[in-house]
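Peer 1: Here's my sequence, what's the structure:
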Amino acid sequence: MAKVYISGIIDAPVDKVWAYARDFNGHGEWHPLIAKSHVEDGLPSDQVGCVRNFTLTNGGHLRERLLSFSDLERRFTYNIIVSPMPIENYVATFGVKPVTEGNKTFVEWMAEFDVSPADEAGIKEKVGRGTFAEGIKALEKAVTARG
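Peer 2: Here you go, the predicted model:
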């Protein structure tokens, strides 16, 4: 099983970051890889079981199901149902915690998935650096632009 873990610091209070990031379908507003996104069946984006259906800027199509969600822990977990990547059993968790010195936010995004040995390095790079790290940078930009 392949594992990816990326973390970062956002220069904004944790409540502000979570208020923005908690929307499971909100990634279309701030993540540079997302062209368009919607939650299927009109369900709320914080309802466990809801499915976000989205298209990437490169034309790829994904569907992801929300497996758990906690405002108390400021964390959610989801899995991929449909992906253009050659992966299986993908489960990811996104969460934020307060950094008390400086009133900043610690962000962590991690995933585990099955992938062939031949594809593992490339997929880990795509998920880790290309999706998670770029997403954390873009989230900070979006949150701080809100003022």
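Peer 1: switch to C-alpha atoms for all contacts and neighbour counts from now on
Peer 2: Noted.
Peer 1: List the contacts of stretch 17-37.
Peer 2: 10, 38-39, 45-46, 52-58, 66, 71, 74-76, 96, 105, 131, 134-135, 138-140, 142-143 (Cα atoms under 8 Å, 6 or more residues apart in numbering).
Peer 1: Now the spatially most central residue of the chain. Nearest residue, chain neighbours left out?
Peer 2: With distances taken as Cα atoms, centre = their mean, Phe94 lies nearest the centre of the chain, 5.7 Å away. Spatial nearest neighbour of Phe94, chain neighbours left out: Trp109 (4.5 Å); criterion: Cα to Cα, 6 or more residues apart in numbering.
Peer 1: and the gap between the one you found and Pro117?
Peer 2: 22 Å (Cα to Cα, to the nearest Å).
Peer 1: okay, the two: which has more neighbours?
Peer 2: Trp109 (23 against 10; other Cα atoms under 10 Å).
Peer 1: for the chain, which helix is longest?
Peer 2: helix 134-145 (DSSP state H).
Peer 1: Figure out how far it is from the centre of its chain.
Peer 2: 12 Å (Cα atoms, centre = their mean, to the nearest Å).
Peer 1: what packs against it?
Peer 2: For helix 134-145, the packing partners by 3 or more Cα pairs under 8 Å, 6 or more residues apart in numbering; DSSP states H and E come out as strand 2-10, helix 14-21, helix 27-30.
Peer 1: next up, for comparison:
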Amino acid sequence: MGQIHLKQTFNHPADQVWAWLKDYGNIHRIHPMIGHSYIEGEQSCGVGAVRICEMNMGGFQLKERVLDWQENQSYTVDIYETTMPLMKRSLATFGVRAIEAETSEVYIDIEYTTTFGIFGKIMDALFMNPVMTVMMKRMFRKLDEFLSSSRQQSLDAPG
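Peer 2: Predicted coordinates:
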């Protein structure tokens, strides 16, 4: 089983970070590999919500369902259907913890299984895990950029 565990400190309050993370249907705004994402069905967030993610390259798609939702803290998704090669199934938790009033820690914990037995495990070690790790680090950077630009826009707004 492959695993990725990342965390990063942000100079933004946890509630502002959560506002971006909880926007379940719009993960494509902060995830660099997802070209488009959308909700399937009536439920936009919370346990049972389903989203479809269309990847930027390869025409790959994945379908995720929320298994756990802790408001203002975290959510866990089950990637239960995908056209991505080598990926069989994955659980991913996205969360935020307040450190201080203006500082928070964002974390991503991913556990996944690959297809093709030993070949899949070798490809995971050589390619898949390193690429997914870089992708998640880029997601942190993009999230920080959006939060910083949102903060700057509110500071620049006439008041």
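Peer 1: what's the TM-score for these two chains?
Peer 2: Once superposed, the chains reach a TM-score of 0.88 (TM-score structural alignment, normalised by the length of the first structure), with 143 aligned residues with a Cα RMSD of 1.6 Å.
Peer 1: List the buried residues of the helix or strand where the residue nearest to Phe94 of the first structure lies.
Peer 2: Assigned by DSSP states H and E, Trp109 of the first structure falls within strand 104-115. When burial is assessed from 16 or more other Cα atoms under 10 Å, strand 104-115 of the first structure yields the following buried residues: 104-113, 115.
Peer 1: again with stretch 69-80 of the first structure
Peer 2: Going by 16+ other Cα under 10 Å, stretch 69-80 of the first structure has these buried residues: 69, 74-80.
Peer 1: got it, and stretch 114-125 of the first structure?
Peer 2: Those would be 115, 120, 123-124, for stretch 114-125 of the first structure by 16+ other Cα under 10 Å.
Peer 1: what do you get for stretch 19-36 of the second structure?
Peer 2: Under the neighbour-count criterion of 16+ other Cα under 10 Å, stretch 19-36 of the second structure has 20-22, 24-34, 36 buried.
Peer 1: same deal with stretch 82-90 of the second structure?
Peer 2: 82, 86-90.
Peer 1: quick check, nearest of those to Ile4 of the second structure?
Peer 2: Ser90 (10.9 Å; Cα to Cα).
Peer 1: if I look at the closest one, how far off is Ile27 of the second structure?
Peer 2: For Ser90 of the second structure relative to Ile27 of the second structure (Cα to Cα), the value is 17 Å.
Peer 1: Also Met87 of the second structure?
Peer 2: Met87 of the second structure is 19 Å from Ile27 of the second structure, by Cα to Cα.
Peer 1: Check Glu111 of the second structure too.
Peer 2: 19 Å.
Peer 1: and if you look at Phe146 of the second structure?
Peer 2: Counting by Cα to Cα - Phe146 of the second structure and Ile27 of the second structure are separated by 13 Å.
Peer 1: quick one: what's aligned to Ser7 of the first structure in the second structure?
Peer 2: Aligned counterpart of Ser7 of the first structure in the second structure: Lys7 (TM-score structural alignment).
Peer 1: I figured its match was touching Val106, is that so?
Peer 2: Yes: contact criterion Cα atoms under 8 Å: Lys7 of the second structure and Val106 qualify, at 5.5 Å.
Peer 1: Need the residues touching each of these two.
Peer 2: Counting by Cα under 8 Å, 6+ apart, nothing touches both Lys7 of the second structure and Val106.
Peer 1: Against Asp144 of the second structure, how distant is Glu81 of the second structure?
Peer 2: Taken as Cα to Cα, the span from Glu81 of the second structure to Asp144 of the second structure is 29 Å.
Peer 1: With Thr93 of the second structure instead?
Peer 2: Applying Cα to Cα, the value for Thr93 of the second structure to Asp144 of the second structure is 18 Å.
Peer 1: now do Gly59 of the second structure
Peer 2: Gly59 of the second structure is 27 Å from Asp144 of the second structure, by Cα to Cα.
Peer 1: who has more neighbours, the two?
Peer 2: Asp144 (19 against 10).
Peer 1: Now for the aligned residue in the first structure for that one: which residues touch it?
Peer 2: Mapped onto the first structure by TM-score structural alignment, Asp144 of the second structure lines up with Glu140. Residues near Glu140 of the first structure by Cα under 8 Å, 6+ apart: 10-12, 17.
Peer 1: Appreciated, that's everything.
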